[in-house]
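**Student:** return atomic coordinates for the entry below.
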Amino acid sequence: MFGNWLKTSILMAGIIALFGVVGGLIGGQQGMLLALVFGGAMNVFSYWFSDKMVLRMYNAQEVDEASSPYLYNMVRELAGRASLPMPRVYIIHEDQPNAFATGRNPDNAAVAATTGILQMLSARELRGVMAHELAHVQHRDILISTISATLAGAISALANFAMFFGGRDEEGRPANPIASIAVALLAPLAASLIQMAISRAREFEADRGGAQISGDPNALADALLKIDAFARGIPMPTAEAHPETGQMMIMNPLSGRGLAGLFSTHPATEERVARLRSLATR
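**Tutor:** Got it, this is the predicted structure:
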């Protein structure tokens, strides 16, 4: 838990420093001050509202026992097994099978599943997936995961900030070469920040924790194989438009084309399945 708090603090401090440096290069002292204010405001916003922002981005609809008893009761049973507070439960109307968890802490957590995953998986397999997401809540991965996604998106806003202060010449080209360089580098930099903040080991740990919560490692292994087989052929437009959120999903939702491939933070499915199978034999 302390490690995730440390990573989060370093990431937020790094964002403020980055904004200040780029703002100073482009707009001098005034630009630096404006960028620092913006960076600080983004940090505050990200801590308190990043989960709501991501859920709204995916048009997630909150459900309860009356509107979705199948999913809601499953999450409630698993949360009880994990000794966790009952999280909010959401459904995302996307064909791609996927799921994620978000929130500041276990008391303010939410889990979301796509309609695709609800239709594709058996009850046993879906139970394994939701146990995996609750393991992320239990391990307190959700804060750094959600904040890093929001702040990576803020770096794109910094690129627009650079273009605004850089101005354009009579032919519409960027007049400030520093602004041009910033725009070219900021997207890969956002991806690098995600890679540094989000360890692939966390997925292995969530798989292991999910297997313990559900008591059925093979259920999650079977689910991962099925999701991997179908997710690649079913696009998720929101994830493609906001690739920084892809690391939140149980399976990489991105096609891998262009810059989206830089945001891949998931280990190979085959290795995840092999580890789960080995847990089942112990």
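
**Student:** only C-alpha atoms from now on, for both contacts and neighbour counts.
**Tutor:** Fine.

**Student:** so residue 164 is in which element?
**Tutor:** Using DSSP states H and E, residue 164 sits within helix 142-166.

**Student:** which elements pack onto that helix?
**Tutor:** helix 2-57, strand 99-103, helix 177-197 (3 or more Cα pairs under 8 Å, 6 or more residues apart in numbering; DSSP states H and E).

**Student:** for the following helix or strand past the first one, which outside residues touch it?
**Tutor:** As assigned by DSSP H and E, the chain's next helix or strand after helix 2-57 is strand 61-63. For strand 61-63, the surrounding residues in contact (Cα atoms under 8 Å, 6 or more residues apart in numbering) are 72, 88-92.

**Student:** repeat that for 6 Å
**Tutor:** Residues from elsewhere that reach strand 61-63, judged by Cα atoms under 6 Å, 6 or more residues apart in numbering: 89-91.

**Student:** format those as TSV; extra columns: distance to residue 158.
**Tutor:** Formatted as TSV, those follow (distance: Cα to Cα, whole Å):
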residue	distance to residue 158
89	33
90	31
91	32
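
**Student:** rewinding a little: possible to save the helices and strands packed on helix 142-166 as CSV with distance to residue 115 and mean neighbour count?
**Tutor:** CSV is the format used below for these (distance: least, Cα to Cα, whole Å; neighbours: other Cα atoms under 10 Å):
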stretch, distance to residue 115, mean neighbour count
helix 2-57, 15, 18
strand 99-103, 10, 28
helix 177-197, 27, 18
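
**Student:** want to put them side by side, so please do this one too:
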Amino acid sequence: MFNLMKTAILMAAITALFMAIGSLLGGRQGMMLALIVALGMNFFSYWFSDKLVLRMYNAQEVDEASAPQFYGMVRELAQRAGLPMPRVYLIDEAAPNAFATGRNPQNAAVAATTGILRVLSERELRGVMAHELAHVKHRDILISTISATMAGAISMLANFAMLFGGRDQEGRPANPVVGLLVMLLAPLAASLIQMAISRAREFEADRGGAEISGDPQALAGALQKIHRYAHGQVPMEAAERHPETAQMMIMNPLSGGGLRGLFSTHPSTEERVERLLAMAAGR
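**Tutor:** This is a model prediction of the structure:
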């Protein structure tokens, strides 16, 4: 219920941002048009955003015949977690990473890069996939997928506002400085919304994943390995093209610093590892 409330708040906040940008573009008419667009985007995001994200990463669905070991691992972990079997996808990327998506546990999917299968041991990979299934169990996946889709839409709308200008409430051309501010601040506001919902849930998914796999140390080791690759400049090209989806990953895949680092959607790897090792010591 709490995550459903957070999803409703997120959708309301995104709708308000759409209306503000629409007002800049076309006054009251623009604001009403933006409201209609936002409602349409909310509907689309709820039902289809998981498919859109998987398509962004060119994820290929696998089964027991095409990826027997990996598929069997996910099935075993899903059974341990008391979850329906999710759809399983592989992404042809050298950078090690993984994410979960879908609107509920009955319509969930988990995806992993081919790089993570090469880099991690079987024990560590179990920890990562258990983490993703914990997101499914906690019903994090809807809000993360919707926020990724809507953040991208806000960025595009803000760029449109900058390129084509806008009108104030009286129909006069809007101040170009205001247009520039919208272009800069609207994506930033979307990132702040994503950040607010992402950091706490990663700690919870680490804890839940460790409980599902029964091996907190394996997940800690996996996070340390993925961190080294992410900071060793092994780029995840699809994430660089769609940075709004970075908050869905088990580890932030984006290269570079600046605002991307300042407004990171993930807690520090060191703190995550420290909590997992403390959990292991207390078992």
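
**Student:** picking up where we left off before, if we go by neighbour counts, what in the helix holding residue 164 of structure 1 is buried?
**Tutor:** Buried residues in helix 142-166 of structure 1, defined by neighbour count with 16 or more other Cα atoms under 10 Å: 142-156, 158-159, 161-163, 165-166.

**Student:** now that helix against helix 177-197, angle please.
**Tutor:** Orientation check (axes from the mean of the first three to the mean of the last three Cα atoms, to 10 degrees): helix 142-166 of structure 1 against helix 177-197 gives 180 degrees.

**Student:** average offset between helix 142-166 of structure 1 and structure 2?
**Tutor:** Its matched residues in structure 2 lie on average 1.5 Å from helix 142-166 of structure 1 after superposition (mean Cα distance after the TM-score superposition for structure 1).

**Student:** hang on, the earlier thing: of all the helices and strands packed on helix 142-166 of structure 1, which one is nearest residue 226 of structure 1?
**Tutor:** Closest to residue 226 of structure 1 of these, according to Cα to Cα: strand 99-103, at 13.5 Å.

**Student:** okay, now residue 234 of structure 2: neighbour count?
**Tutor:** Residues near residue 234 of structure 2, counting by other Cα atoms under 10 Å, number 16.

**Student:** secondary structure element for it?
**Tutor:** Per DSSP H and E: residue 234 of structure 2 is located in neither a helix nor a strand.

**Student:** that one and residue 122 of structure 2: what is the separation?
**Tutor:** Distance check for residue 234 of structure 2 against residue 122 of structure 2: by Cα to Cα, to the nearest Å, it reads 21 Å.

**Student:** with residue 157 of structure 2 instead?
**Tutor:** Taking Cα to Cα as the measure, residue 157 of structure 2 and residue 122 of structure 2 are separated by 43 Å.

**Student:** contact partners for the alignment partner in structure 2 of residue 195 of structure 1?
**Tutor:** Taking TM-score structural alignment, residue 195 of structure 1 has residue 195 as its aligned residue in structure 2. Contacts for residue 195 of structure 2 (Cα under 6 Å, 6+ apart) come out as residue 265.

**Student:** also residue 151 of structure 2?
**Tutor:** By Cα under 6 Å, 6+ apart, the contact set of residue 151 of structure 2 is residue 190.

**Student:** that one pairs with which position in structure 1?
**Tutor:** Under the alignment (TM-score structural alignment), residue 151 of structure 2 maps onto residue 152.
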